[in-house]
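Asks: just to be clear, the model below is a prediction. Sequence and coordinates:
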Amino acid sequence: MTATLDTATSATSAQQSQRPSLNELRERFRPVFDAIAHGALERELNRELPYEQVQLLVDSGFTALQAPVAYGGADIAVADLYELLIELAVADSNLPQILHAHFAFTEIHRFSPQPISDWWLRQVGAGKVISNGMVALGGPGEVEQTEDGEVYSGTKTYSTGALFADEIFIVVGTKESGMPLMYVVPAEGAGVNRVDDWDGIGQRLTASGTTVYERVALDPEKVLDIESPAGLLVAPAVLFIHAAAQAGIAEAAVRDAAWFVRQRKRTYGHAAAEYPKDDPQVQEVVGRAASHAYAAKQLVRQGAADLQGYLARAGRLSDTTSPEYQQLFTEAVTDVNSAAAAVSEHALAATNLLFEVGGASVLQRERGFDRHWRNARVLASHNPAHYKLRVVGEYLINGTTPSPDSFVRPVKPEETK
């Protein structure tokens, strides 16, 4: 494994000049997103995991976009990635969540080179999908020393995307610093058993289930370190991928609301018009939902631009204990938490309003309209806003700066219940 990123980073300005524009990216990937949208409702109703759709994203080069041009990627801007993730979520919100660890941790390696970064970016550029196994179930597991090296045994839950991945990074313990000790292992390697037992009310096709590791070999060259300045921003990066998914969900809900009203013939005797499409009350409901969807998208756009700036600033720093870094981290957490919490509120509002545009027929299971609210609800609950807003409020009131390790510490087993 190469220990530096000289090849990938020496021509940064040249790579940026080769970056495709956002319009070019949209033109390239909208046919892909359209193909993914086709059959999304049927997959939801039949609970068919989107293996083909993930592969379509790989084959089209979508999963490689963050990698340097020299490694097969496009080195696209952070803000452009989030624009595309919103559009992907409109097509199928399961896909951004399936790939959230892939995109978030790749972002970290772009801005914070470490020994494994060169390997990671080459894998991403070659079309490999990388997932996570971070949350312990029933205990953190154990590392055992054998004649051939260390092996890990343990069980992880909420292993989102693991069934679709080529590589998985797993937490195998805690370092002396209190930060998680992580290794990257092959998803189809000996001893890795991925189980599709996710039974949440929404985001049902993300395969966010259990992964069991039985004496899985740990490669000492594939230790994943997130104690770098940019690495500690992985939590905001992950959080905002979920926000992008919620913004896409809100837009999809508005699309379905407008379609439903446009073709609906039945209404009520006390309605304001003969057809729902001409009823000012119904029009106002759809308009209000659109307002929430618009606000969610704009918040994600601004937040992504902010995150890009924070990552770039962090990449120029070396000391995570310096006042400069603490201020940067505080600004990043405050801005991203505030935006993400607001996105959740707007997405839930937009998806709930969908049920106000019709009577019982809007509730029919075959329409699948409920999936929008369920999916938005799961993403909102996955990152409870009140915890994040408390951090913001405590800082604004008392000047208490957030601690980076509190956002990336290993999750305790009892927290998975």
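Replies: Happy to help now that I have it.
Asks: going by C-alpha atoms from here, please, whenever you check contacts or count neighbours.
Replies: Will do.
Asks: tell me, how many neighbours does S406 end up with?
Replies: 11 (other C-alpha atoms under 10 Å).
Asks: meant to ask about E188
Replies: 15.
Asks: mind checking the SS state of it?
Replies: When classified by DSSP: H, G, I helix; E, B strand; the rest coil, E188 comes out as coil.
Asks: excluding its backbone neighbours, what's nearest it?
Replies: Counting by C-alpha to C-alpha, 6 or more residues apart in numbering, E188 lies nearest to D166, which is 7.1 Å off, once chain neighbours are set aside.
Asks: here comes the other one, which I'd like you to weigh against the first:
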Amino acid sequence: MTIAVSAQALESARPTGAVPGPSRSAEPAHVVRDDAEAIRIAETLAAAFRTGASERDRTGRRPAEELDAFSQSGLWSINVPRAYGGPGLSYRILARVIAIVSAADPSIGQIAQNHLGIVAAIDTVSDPEQKALLFGEVLRGTRFGNAFSERGTKRAADFETRFSDAGDHVVVRGQKFYATGALLAHLVPIVATDAQGRAWYAIAERDAPGLSVIDDWSSFGQRGTASGTVLIEDVRVPKTHLVPAWKGYERPSADGAIFQIIQAAVDAGIARAALDDTIDFVRTKARPWIDSGQDRASDDPYTIRAVGDLTIRLHAAEALLERAGLSIDAAVAAPDADSVAAAQIAVAEAKVLTTEVALAAANTLFELAGTRSTLQEHNLDRHWRNARTHTLHDPVRWKYAIVGNHALNGVNPPFHAWS
């Protein structure tokens, strides 16, 4: 007997606030040829994403069409190794791409972060058969989201989500939060632990029975990331899609540094956008202070000095970001305790400067542009809201400690996904 189930009935069965996933493109994604093409594509996409970014922030519209363009462009497969059909580009270039995109819309830049980090993790821990399967998905344009973090546990590394063995698949149960990208993903990697307490990525179909993504992200910044709640209620995941994440931290690897450098690149992009909008507003809309004796705000000597200071600090942050990318590339090519620690230290230094300049640029914007810049019609506060929200990832006060302890005492950074 055939039973017809209407779309309306299926939708009514979802938890309140649950959102269905996106469809996959019928066309395979582009494969980027080289560094220069990756940068050109990123700049072209950024120009398109910049239009409408403020309105998306204001209204809460999710960047669905923009993400389709981003993932189909080939930039979501740039760290798929050449041996598996990908471009195999450097992490130096990957960080530049994320910074360029994030200067246009940092929510879109952040959504790509976990996808690219998962690609890196698969390259580190999966066997050749699993790599071929999952990298093939990425090259077709499939987007990974994430269901990593949990609310209510004592530490970020504590996970209550578990899976049980069920033959050719596992059954996963738990609840996640801060699930950046899951709302608009095709596959959702879930961090779940086995009976031995080891962490795995159980990569589930976005619309798998029992998997619900709730659109309840309410932060004042990074609004377009839709980093809400994921409910995981006996979700079946084939063992072909069960990735041993724990192996990435069993021996030296650059996996943690790769996740971190993408965070730093998003912050560099936010800083660039805030500084660019400061310069534009001062040139075109701001008035000079009455004591300056100038006809244009852009000729005010104190404004000139402040813009010079921010420009230097941004360039320093971008230089450290590039240096960190080179260190990661060296660690990926030859991973050992020393090369991985060098990558971690370089990324920590970049994280400090990108955080500080993003916050400084977003705040100084209003000091230099004046009261008019606070009007809602300009929505310039989005830069500060985005910077303040995103820079809360992996606090920089601990990055100072990591760098200082290594310089003073020769102590390598802690080895985990947040370092």
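Replies: Received it, and whenever you're ready, just let me know what you need. As the structure is a prediction and not an experimental result, all values here were calculated from the model.
Asks: what's the TM-score here?
Replies: With the length set by TM-score structural alignment, normalised by the length of the first structure, the two chains reach a TM-score of 0.84; 380 aligned residues with a C-alpha RMSD of 2.5 Å.
Asks: in the second structure, what residue corresponds to the residue nearest to E188 of the first structure?
Replies: Under the alignment by TM-score structural alignment, D166 of the first structure pairs with H186 in the second structure.
Asks: same question for L363 of the first structure.
Replies: The alignment partner of L363 of the first structure in the second structure, by TM-score structural alignment, is T374.
Asks: burial count for S153 of the first structure?
Replies: 18.
Asks: name the SS class of it, please.
Replies: strand.
Asks: let me see the contact set for R96 of the second structure.
Replies: Residues in contact with R96 of the second structure (C-alpha atoms under 8 Å, 6 or more residues apart in numbering) are 39, 265, 322.
Asks: could you dump those to CSV with secondary structure, neighbour count and distance to A166 of the second structure?
Replies: Below are the contacts of R96 of the second structure laid out as CSV (DSSP: H, G, I helix; E, B strand; the rest coil; neighbours: other C-alpha atoms under 10 Å; distance: C-alpha to C-alpha, whole Å):
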residue, secondary structure, neighbour count, distance to A166 of the second structure
I39, helix, 20, 45
A265, helix, 33, 40
E322, helix, 23, 45
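Asks: closest to L242 of the second structure out of the residues you listed?
Replies: A265 (28.9 Å; C-alpha to C-alpha).
Asks: the stretch 151-300 of the second structure: strands as residue ranges?
Replies: 162-165, 169-176, 187-193, 199-205, 211-214, 229-238, 242-243 (DSSP state E, counting those that start in this stretch).
Asks: can you say which of those strands is nearest to L10 of the second structure?
Replies: Of all the strands of the stretch 151-300 of the second structure, strand 211-214 sits nearest to L10 of the second structure, with 12.4 Å by C-alpha to C-alpha.
Asks: give me the stretch of the first structure that the closest one matches.
Replies: Residue span in the first structure matched to strand 211-214 of the second structure, by TM-score structural alignment: 192-195.
Asks: about what we covered before: mind putting the strands of the stretch 151-300 of the second structure in CSV, distance to E65 of the second structure included?
Replies: Output for the strands of the stretch 151-300 of the second structure, formatted as CSV (distance: least, C-alpha to C-alpha, whole Å):
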stretch, distance to E65 of the second structure
strand 162-165, 34
strand 169-176, 25
strand 187-193, 17
strand 199-205, 20
strand 211-214, 19
strand 229-238, 22
strand 242-243, 29
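Asks: and whichever strand or helix holds R110 of the first structure, how far out from the chain's middle?
Replies: With elements taken from DSSP states H and E, the one containing R110 of the first structure is helix 100-111. Centre-to-centre, helix 100-111 of the first structure and its host chain are 10 Å apart (C-alpha atoms, centre = their mean, to the nearest Å).
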